[in-house]
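Need a 3D model of the following:
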Amino acid sequence: MSDHSSRRLIMGMLSSLAMLLILGLGVELLLRQYSLRQHELEQQRLLAHAYEVRAVLLAELNATLHLATGLASYIPAKQGRIDEAELQPWLRGLFEQGRHIRNIGLAPGNRIDFLYPLAGNESALGLYYPDIDAQWPAIQRVIASRKPHLVGPLSLLQGGQGLIYRVPVYLNDQSYWGLISTVIDFDQLAAEVESIARKRGIAVTITPAGQTTIPAKQDALDLSVSLAGAQWQLQATPLNPAKKTFTGLRMLGWGLAFTVAGLIGFALHTQQRRANLLLALNQSQRDFLQAFELAPQGMVLMTAEGGLLVVNQAFCRLLQLPPEQLLHRPLHSFCPPAEHEALSAHVSAIRPGHNNSWFLTLVDAQHLQIPVECSAAILGSLGGADEVRILHVQDMRERLRLQRLQSEFTASVSHELRTPLTAIAGALGLINGGVLGEVPHAMQQLLQIAHANSLRLQALIDDLLDMEKLMAGKIRVELRDQWLWPLLEEAVAHNQPYADQYQVLLHLVGPPCSVRVAVDEQRLAQVLANLLSNAAKFSPPGARVSLLVEEHADQVRVSVQDQGAGIDDDFKARIFSKFSQADASDSRQKGGTGLGLAISKELLERMHGRIGFDSVKGQGSTFWFELPLHATSTQRANL
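I've put the predicted structure just below:
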């Protein structure tokens, strides 16, 4: 992309962002103004309710204080004498009218001598004010002022919180008589005020003025309350404050802002994306072509019909031809005629999402045949050609040479070892059999071990030779149509002596089946011997190995069930591989070459069958093979 295009794209994105910010700020400003207006209305409602609650509080207190003040005029009229019989009915009526009065105390000479009601307030009777260090200074100021005074809330000796309305009483001769103390139940009064406030949707808290124990609350409103020299602070807060969320309006406003800004940015983003995709595509193609050209193995791009579109250097070196002599020619023109049909079938079988592999022979410029392994997949469209195939070509000459050397070495060593081992095993067998006389007792164990190991080596060499012959295609498999059940009976009979060494019984589960299969009798016996001997080796003494036959529509399954320890999960994937044995010590000590199952698999596949197993650790194993049902004449397969 040019510098001019880049600058234009950046300016467009900045313009779109600026538009979004301006519209968004406008939305937030409008919401802010609306929020402030709503808050102002809520504060007005809160103030009106708070004034209403304060008026109720003052009314309740004034009604109580007026009742208590009337009692102060009774004392001078009686020249300071208290007639309890006359005073009791009056105080009872006074107490009944004052809903929040807790008790009324008369303290001539500053000592409480009369208290109504007495029940529940006995602790205050006889109280002498000068002895109350915390209250006496304030009481002295009330006496000196000659005016009633309201204090509290205070903790009462009777328990709870109360307001105390103290009225100093002076007789007609202006001599000081004492105090009248009216205790107001502050807890009850506060509860009633709070109940009234809740009905109006607010919460109130009453505290003495100057007290800072109440933390400031958001949206709280403070009112002062003054009565009889007492100063309080009434704090009112809404019980259920309106949640100032404007989600709908904010979403609508910002949605419009994003829509306008998005429409501006969409075109610019589309242009930028197209340019980036084109740049990435060009870079990807350059990287692919570079990797394609420098790949160490031959690589070809070809059409669905096999025509060569692009070839790399390795493919040109493989055929010793320049690119111009390879391009636009069909791949089969570089193959022997006998492989043209097979190559066409492989190319046609390539499907999207799959990787097909096959072996092929190519002919180079010197008319030399080159064995290769091909792997192909559908790449896509390229240069106007649909469904282009990419073909990997791997030179197999060196691999085949190494395999041939390995096979020749194995066969040579096996043949060279077989003759002396046969002689050694035979000689040891004769000695152990007593042909040369009785063997000394001290030598018997050593000779038996030597004889067993020589037989084991002989079996290993036989298995190695069989495997090499199978892989080289030199084993002749002759298929004949014959009854299956007699072959199974014969296998059980021939392998029972071997199972006796492990105290295991081989059991052919009946009844006899009338099934005919096309097999090589000798090779099937070899497969059964491998499966039965393995089952016997890995079963505990006294166990039974079962041989079962299951007949299906077009095939028959033969199963060998043992009662061994089962197969580990991490070993199951490679159980049919060459030289495969379990790693556990109890398995290793059983012996074996690790080739028996691999040989059995190869033999069964050459008899058009397949092999498998089912095993659960600790519950034994079942090895099975399946053969197609046949009733045909003798046929030969040279594999």
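
make it CA atoms for all contacts and neighbour counts henceforth
OK.

Would you tell me which helix is longest in this structure?
The helix spanning the most residues in the chain, taking DSSP state H as the definition, is helix 3-72.

That one: how far from the chain's middle?
Counting by C-alpha atoms, centre = their mean, to the nearest Å, helix 3-72 is centred 45 Å from the centre of its parent chain.

Glu626: what's it in contact with?
With contacts taken as C-alpha atoms under 8 Å, 6 or more residues apart in numbering, Glu626 has the following neighbours: 555-558, 609-611.

Now it: closest residue in space that isn't a chain neighbour?
Once flanking residues are discounted, Glu626 sits nearest to Arg557: 4.4 Å by C-alpha to C-alpha, 6 or more residues apart in numbering.

to compare against the first, here's another:
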Amino acid sequence: MKTPLPPLNTWQRLLLVLLTLAMIAGVELLLRNEQARLSVLSQQQQLAAADQVRTRLEKELNIPLYLTASLASYLTAKSGQLEAQELDILLAGLVRQSSYIRNIGIAPGNRIQHVYPLAGNEQAINLYYPDLPLQWPAIASMISSRRALLSGPLDLVQGGRGFIYRYPLYLEDGSYWGIISTVIDLAPVWQLLTNSAKELGIEVALRGLTTEGEVTPAFFGEQQLFNPRSLQLNVAIRGAEWQMAVKEAPVTGSRLTLLRLGLYATALCILYLLSRLLATVYRLRQSRDALTESEQRLRSIYDNVLDGIITVDRSGRIQTANSACSRIFGYQTDALLGQKWTFLLANAQQVERQIEQQMQQATPEQQQLECQGLRADGQSFELLLFHTPMPQAHYYKLLVLRDITERKRIERLQNDFVATVSHELRTPLTSINGALSLAVGGALGPLSTQQQKMLEIAQHNCRQLHQLVNDLLDFEKLSSGNMPLKILPFDLLPLLQQLSQQLASSQQRQFELKADAATYPVLADEARVRQICLNLLSNALKFAESDTPITLQLLTHAQQVELQVDDIGKGVPAAFEPMLFQRFAQADSASSRAQSGTGLGLAISKQLIDKMHGDIGYQRLANGSRFFIRLPLASS
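Have a look, this model is predicted:
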């Protein structure tokens, strides 16, 4: 319920009128000064932005022109004598240094005899400049003046439009040798200018100046931008004289309007606040009551969650604890306060080290780890611990403690069930696969085409099911710690050479193996490393684009050997990357589901690598994916 405005007497009303008039006069004076300041600021910003666009255009466009001048200097020093092979190498290097160069032509005696690159520019070969009636007068003037000329935009003989930078070459004896012409691609230059102007929020136009001082029509932007009110700048381009016009930026009144409204609104608010003072006191009292109710509600939720929640200070002593802590650990809540929180753990020192490592390596977000809790009666149990740094000065860390004894029991039952089923399926699958292999091989007599096709499909699916069973058994052995490993030194290079040759032959795909050293000794289980590498290469074959090579690269670090497997394709979806090495994890897309797989390969590879004290990971590339493994380097 709103409190009504208090009545005002005559003096109060007169004071309000005087304050209102004074404020109106002050606001209008301030607005006039602000408008003048904004006008000057707008002009300064426009000049700065135009200068940035001009500087960027001059820098990018002059690079190929200076490269042409350097080529001319080199030809002069060589007296115009260059072999075709030497010229190809020289021109290729110049073209690579600037993305704006479309081609470079060499025209001894005004006839183009060499163009690089030749592809797409064949029509320019043997072009004789005097045969160009529209361009020859300017070219002849350029030759006589011995000054380079940038012409354009022009329609090119080889198609398209662009600028042509022609440089007349005179030898050291003063004789005229010919012309070096560089064709500048028009599209990327205009794109650079458009993007730069758009980025800085301005609109620009370009026109040229002839040698007689006359202006040409605008060849970029709108001609109407060249008017007495626009800002015009000279552009220093080698071989040409350009002018840039910048559209006049109007001084909008939006900011002045907002300022006016803000000031008047402030005055009204002052008057309103005077009348609402008592109502504010009442609302503060209501807010206090609501805050107390909110705290009670949050405390009720805090005490009724199933997980234990405690906060600790920098010394590790418990500051607060909810009721679930008492239920999980068997202590009274008051008995927990002030105690070191690690007395709730059976392996306290190990957990503290793990937490410190996570806090040093990870971002300041919630982290979790599994450990052993310790109840008041001395009984240990499975505990999942979440820890989060807190920014408050009084509290240092938030800990969430979850009893996962039942969950672990169910997981063990699931693993036992999977292992039992996998063992029971392995023997009949082996028999079925053998029988199908005999049938496909012709042991049962000739087969029709349809029978052969159906048996091959059945054999393929049987092998996939057999692989799934093997993966399940491997994963169960790894999870239970029953996977034996033979850690011995061996050379990784021959293994990769054998696998790549085998897959290249069977899959009809190209593999590129890059290795700078003769040997790459690692300390690991050779059979399991073979399994990991085969899984990574198979994944690359599945998800790479067809007819693209799979690249393998070996690198040696201080104490590790790294293998990188790169493929060209769509890569792993960003949302799926955190689940990449989890069991049964497959990207939820039509393209990935179309590929066969169990979703266990990377999970098994991850556990095997961990047990061999190595590392496995994924990196997103610009045009594909990279999986890498790192293994301990075997000492010589």
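
Any idea what the TM-score comes out to?
The TM-score (TM-score structural alignment, normalised by the length of the second structure) is 0.52; 399 aligned residues with a C-alpha RMSD of 4.7 Å.

before we move on, the earlier item: how about the contacts of Glu626 of the first structure, which pair is most distant?
Taking C-alpha to C-alpha, the two most distant members of the contacts of Glu626 of the first structure are Gln555 and Ile611; they sit 12.8 Å apart.

More neighbours: those two, which one.
Neighbour comparison, Gln555 of the first structure and Ile611: the larger count goes to Ile611, with 20 against 15 (by other C-alpha atoms under 10 Å).

and that one, what pairs with it in the second structure?
Structural alignment (TM-score structural alignment) places Ile611 of the first structure against Gly617 in the second structure.

Surely its match touches Phe628?
Yes. A contact is recorded between Gly617 of the second structure and Phe628 when judged using C-alpha atoms under 8 Å, the distance being 5.5 Å.

Off-centre distance for whatever helix or strand Asn62 of the second structure lives in?
In this structure, Asn62 of the second structure sits in helix 10-77 according to DSSP states H and E. Its chain's C-alpha centre lies 34 Å from the corresponding centre of helix 10-77 of the second structure when counted by C-alpha atoms, centre = their mean.

now for it, which elements pack on it?
Packed against helix 10-77 of the second structure, as judged by 3 or more C-alpha pairs under 8 Å, 6 or more residues apart in numbering; DSSP states H and E, are the following elements: strand 161-170, strand 176-185, helix 186-200, strand 231-237, strand 240-246, helix 254-275.

those helices in the stretch 501-639 of the first structure, which residues are they?
When secondary structure is read from DSSP state H, counting those that start in this stretch, the stretch 501-639 of the first structure shows helices at 521-537, 569-572, 585-588, 596-606.

now the angle between helix 596-606 and the first one, please.
Which is helix 521-537 of the first structure. Counting by axes from the mean of the first three to the mean of the last three C-alpha atoms, to 10 degrees, helix 521-537 of the first structure points 150 degrees away from the direction of helix 596-606.

how big's the offset between helix 521-537 of the first structure and the second structure?
For helix 521-537 of the first structure, the mean distance to aligned residues of the second structure following superposition is 1.8 Å (mean C-alpha distance after the TM-score superposition for the first structure).

what sits against the residue lying closest to Val347 of the first structure once chain neighbours are set aside?
When the adjacent residues along the chain are set aside, Val347 of the first structure lies closest to Gly306, with 6.8 Å between them (C-alpha to C-alpha, 6+ apart). Gly306 of the first structure makes contact with 330-332, 344, 347, according to C-alpha under 8 Å, 6+ apart.

Next one: Gly306 of the first structure from Asn276 of the first structure, what distance?
According to C-alpha to C-alpha, to the nearest Å, Gly306 of the first structure and Asn276 of the first structure sit 34 Å apart.

Identify the residue of the first structure aligned to Leu398 of the second structure.
Using TM-score structural alignment as the criterion, the counterpart of Leu398 of the second structure in the first structure is Ile390.

What strand or helix carries Leu413 of the second structure?
Secondary structure assigned from DSSP H and E places Leu413 of the second structure in helix 405-440.

Have a look at how far, on average, the following helix or strand past that helix is from the first structure.
Moving toward the C-terminus from helix 405-440 of the second structure, the next helix or strand (DSSP H and E) is helix 449-480. Following superposition, helix 449-480 of the second structure is found to deviate from the first structure by 2.1 Å on average (mean C-alpha distance after the TM-score superposition for the first structure).
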